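A.B. asks: Just a sequence and a predicted model for now, questions to come.
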Amino acid sequence: MKVVIQRSKQASVTVDGEVTGAIEKGYVLLVGLTHSDTLEDVKYVAKKVAEIRLWEDEDGKMNRSIIEHGGDILSVSQFTLYAETKKGRRPSFIEAARPEVALPLWEAFNDQLRVYGLKVETGIFGAMMDVSLINDGPVTVIVESK
């Protein structure tokens, strides 16, 4: 499992002209799943996302989690995070989980984030989405389960 965290001041996902999820300050999460991911991977990465310290404290140091600082989550499924680009010019997505595996794990990931008291908005799994965000910082980090 691989998640790109982008700290944002505002973000939204639109599908077919309709907003499916929107947040003010918080994280935009691009969530990629591979065929070997399990519920344990989901729990590990959700805990990491909830507790990672990417927000400044009173001294200006990144010392606060989103739980401490406040903010919401916009979670977007992103199978292209597992693109293989070493050979040729066309990416291979063979390492990305098939939809029947990825969808329940993505939903479990979002539910696990809610366990930490976080409000989670989402895109639509498998849809062509327009993701809009105002990146804060910019702060962007990648969390992986393996």
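C.D. replies: Okay, I see it.
A.B. asks: Could you use CA atoms for every contact and neighbour count after this?
C.D. replies: Will do.
A.B. asks: just checking, what packs against the longest helix that the chain contains?
C.D. replies: In terms of residue count, the longest helix belonging to the chain (DSSP state H) is helix 99-115. Secondary-structure packing of helix 99-115 (3 or more C-alpha pairs under 8 Å, 6 or more residues apart in numbering; DSSP states H and E): helix 39-51, strand 120-122.
A.B. asks: Buried residues in it, which are they?
C.D. replies: Residues of helix 99-115 classed as buried: 101-103, 105-106, 108-113 (neighbour count, 16 or more other C-alpha atoms under 10 Å).
A.B. asks: put this beside the first:
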Amino acid sequence: MRAVQIRTFGEPGIVLELADLPEPPAPTAGQVLIGVEHAPINMNDLYLIQGVYPVRPSPPSVVGNEGVGRVLAIGRGVDHLKVGDRVLVPLYSFSWRERLVAPAASLSALPEADPRQLAMLGINPPTAALLLNESIDLRPGDWV
């Protein structure tokens, strides 16, 4: 399975590498296997790669903080999803890879839409909401 990983923290153009990794295990009870379709690049990804982000994997590690994919397989006890459903990859599950296993309880099937746009739902909307609610002094009649 192909994945983008780091072996050490540093400048992204220097430390990122394309690696062939073992396939993830089959999902167990309460888990699903996701085939990642799109995983965007955000500033927090670059900070993570540099080692200055609060979430710090232990290298060598796959990187990538968000994405979207299709359910490929389902573990026992998962009844709210089916193979083929599109889901958001859980935040900080290191999504720059072809496939990953995730807890099903944190997932919901997404509506059909552009997967490139769906891939950014985990970070961009909450960041915008945070900025609008806590960093800007908006008053009635202001334009955003």
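C.D. replies: Thanks, I have it. Predicted model, so just to flag it, every value in this text is computed and none were measured.
A.B. asks: Tell me how the two chains score on TM-score.
C.D. replies: Once superposed, the chains reach a TM-score of 0.24 (TM-score structural alignment, normalised by the length of the second structure), with 57 aligned residues with a C-alpha RMSD of 4.7 Å.
A.B. asks: hmm, back to that, ok, so of the buried residues of helix 99-115 of the first structure, who is nearest Val143 of the first structure?
C.D. replies: Phe109 (13.2 Å; C-alpha to C-alpha).
A.B. asks: Look up how far Glu56 of the first structure lies from that closest one.
C.D. replies: According to C-alpha to C-alpha, to the nearest Å, Phe109 of the first structure and Glu56 of the first structure sit 25 Å apart.
A.B. asks: The longest helix of the first structure vs helix 39-51, what angle?
C.D. replies: 40 degrees (axes from the mean of the first three to the mean of the last three C-alpha atoms, to 10 degrees).
A.B. asks: farthest pair in the buried residues of helix 99-115 of the first structure?
C.D. replies: Val101 and Leu113 (19.0 Å).
A.B. asks: ok so, going back, got a markdown table for the buried residues of helix 99-115 of the first structure, with distance to Val13 of the first structure too?
C.D. replies: A markdown table is the format used below for these (distance: C-alpha to C-alpha, whole Å):
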| residue | distance to Val13 of the first structure |
| --- | --- |
| Val101 | 23 |
| Ala102 | 19 |
| Leu103 | 18 |
| Leu105 | 20 |
| Trp106 | 16 |
| Ala108 | 20 |
| Phe109 | 18 |
| Asn110 | 16 |
| Asp111 | 19 |
| Gln112 | 21 |
| Leu113 | 19 |
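A.B. asks: Out of the residues you listed, which is nearest to Glu144 of the first structure?
C.D. replies: Checking the buried residues of helix 99-115 of the first structure one by one against Glu144 of the first structure (C-alpha to C-alpha), the nearest turns out to be Phe109, at 13.1 Å.
A.B. asks: where's Ile66 of the first structure relative to Leu105 of the first structure, distance?
C.D. replies: 22 Å.
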